[in-house]
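Student: Next input, structure requested:
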Amino acid sequence: MPSKPAAESRTRAPAPQLRFRMRVTQGEVIAVGPGKIALLEAVDKTGSITAAAKSLDMSYRRAWLLLDELNRSLRVAAVDSAKGGAAGGGSVLTREGRELIALYRRIEATAAAACRSDIRKLMGMLA
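Tutor: Now for the predicted structure:
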C-alpha cells in the first residue's frame, strides 16, 4: 500500500457526518426538501425573506423562488408575506408551515432512530 505524503498525514480529515436528505418531488419539482425546510426555519427565526436568505448565503431572488415553489406545491401556503414600504414588510410562517417543519424533522428523527445500528456500522467503516 502506498504511503501518504507527509503533508497529508499531518492534516486530519473532518469527522464523517451522516445527513438524511429527504425530498418529496412532484414531477421534476422538488416540492419539499432540506433546503426549503432550512429556508422556512430561517424565515421563522428572522421574520424576513431577505434576512433568511442572507443567513443562508442565498440571494433574495433564489429564496423567493424557492418559497414560491413551495407555496404552490402545498394545499395551504407555508409562508405569508407582507409587502415592504415605510413600515417595512415581513414574512411569517403559517400554521401549516410550522407543521411542515415539525413533520419533516420528525420523519428525519424517526428514520435515524430506526437505522441507528446500521448507521453505527456504516460510520465505523469510514476512516
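Student: hey, let's count contacts and neighbours off CA atoms from now on
Tutor: Will do.
Student: which one's the longest helix in the protein?
Tutor: Criterion DSSP state H: the longest helix present in the chain is helix 95-114.
Student: quick one: that one to chain centroid distance?
Tutor: 12 Å (CA atoms, centre = their mean, to the nearest Å).
Student: Stretch 44-54 too?
Tutor: 14 Å.
Student: And for stretch 115-127?
Tutor: Relative to its chain's centre, stretch 115-127 lies at 23 Å (CA atoms, centre = their mean).
Student: Check which residues of the longest helix of the chain are buried.
Tutor: 97-98, 100-101, 104, 108, 112 (16 or more other CA atoms under 10 Å).
Student: what about stretch 83-94, how long is it end to end?
Tutor: With CA to CA, to the nearest Å as the measure, stretch 83-94 spans 16 Å from end to end.
Student: Check stretch 104-123 too.
Tutor: First residue to last in stretch 104-123 (CA to CA) measures 24 Å.
Student: Please generate a structure for the following sequence too, so the two can be compared:
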Amino acid sequence: MDRDGPRIKLRLEYDTPLVLGPGKAQLLRLIGQHGSISAAGRAMGMSYKRAWSLVEEMNGAFATPLVDSSRGGPGGGGATVTATGQAVLRHYESLERLLRDTGAADLGAIGALMKRGEP
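Tutor: Modelled structure (predicted):
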C-alpha cells in the first residue's frame, strides 16, 4: 500500500464485448480535453491505431456513439465526446467515488491485514 492509500481501478464487464475500465475512461477524458483521438492516444503513450480501436469498441457497444470524429485533411480533423460519452464517463467516475468513499473502511481493513515492508 502506498502512502496515499490504495488505488481503486474499477473494471466494468458487460455481456457485450465491452470492458470499461480506467484506460478507456482516461481516453474519453483526454479526447474531451484535446479534441483529438490521436492527441489523447499520444498523451497516454499509445498509437493512434490503438486509440481509434478503443473508440470503435466503445462506440459499437452503446446505442449511440461516445465519441464523434471527423477525418483529418487540410482543415484538420477532430473528435468530441458526445452527450452519451459524457454521461458514461460521469457515471463511471461516480462509481469510482462511491467505492472509494463508501468502501474506505473496508479498504483500510484489508490494508491492515497486509504484510508491512521493512522501512
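Student: what TM-score do we get after superposing?
Tutor: Here the TM-score for the pair of chains, by TM-score structural alignment, normalised by the length of structure 2, is 0.86; 114 aligned residues with a CA RMSD of 1.7 Å.
Student: tell me which element the residue most central in space within structure 2 falls in.
Tutor: Centroid check for structure 2 by CA atoms, centre = their mean gives residue 25 as the closest residue, at 1.4 Å. Using DSSP states H and E, residue 25 of structure 2 maps to helix 22-34.
Student: residues in structure 1 aligned with that helix?
Tutor: Here helix 22-34 of structure 2 aligns to structure 1 at residues 34-46, judged by TM-score structural alignment.
Student: That stretch vs structure 2 - mean distance after superposition?
Tutor: Once fitted to structure 2, stretch 34-46 of structure 1 is off its aligned match by 0.8 Å on average (mean CA distance after the TM-score superposition for structure 1).
Student: what sits up against that stretch?
Tutor: 21-23, 49, 51-53, 55-56, 63, 66-67, 70, 78-79, 91-93, 97, 101, 104 (CA atoms under 8 Å, 6 or more residues apart in numbering).
Student: Repeat the analysis, applying 7 Å as the threshold.
Tutor: Residues from elsewhere that reach stretch 34-46 of structure 1 (CA atoms under 7 Å, 6 or more residues apart in numbering): 21-22, 49, 52, 66, 91-93, 101.
Student: what about residue 12 of structure 2, how many neighbours?
Tutor: 11 (other CA atoms under 10 Å).
Student: is it true that it touches residue 88?
Tutor: No - using CA atoms under 7 Å, residue 12 of structure 2 is not in contact with residue 88, being 11.7 Å away.
Student: aligned partner of residue 54 of structure 2 in structure 1?
Tutor: Residue 54 of structure 2 maps onto residue 66 in structure 1, by TM-score structural alignment.
Student: Spatially nearest residue to its match, not counting backbone neighbours?
Tutor: Leaving aside its chain neighbours, residue 66 of structure 1 sits nearest to residue 36 (6.6 Å; criterion: CA to CA, 6 or more residues apart in numbering).
Student: Kindly provide the distance from that neighbour to residue 53 of structure 1.
Tutor: 11 Å.
Student: now swap in residue 25 of structure 1 and tell me
Tutor: 23 Å.
Student: Look at those two and report which has more neighbours.
Tutor: Here residue 25 of structure 1 and residue 53 are set side by side on neighbour count (other CA under 10 Å), and the busier one is residue 53, at 20 against 12.
Student: how far apart are the longest helix of structure 1 and its match in structure 2?
Tutor: Mean deviation for helix 95-114 of structure 1: 0.9 Å (mean CA distance after the TM-score superposition for structure 1).
Student: how about that helix, which residues of structure 2 does it hit?
Tutor: Going by TM-score structural alignment: helix 95-114 of structure 1 matches residues 83-102.
Student: Give me the mean deviation of the helix or strand hosting residue 60 of structure 2 from structure 1.
Tutor: Secondary structure assigned from DSSP H and E places residue 60 of structure 2 in helix 48-61. Following the fit onto structure 1, the mean deviation recorded for helix 48-61 of structure 2 is 0.4 Å by mean CA distance after the TM-score superposition for structure 1.
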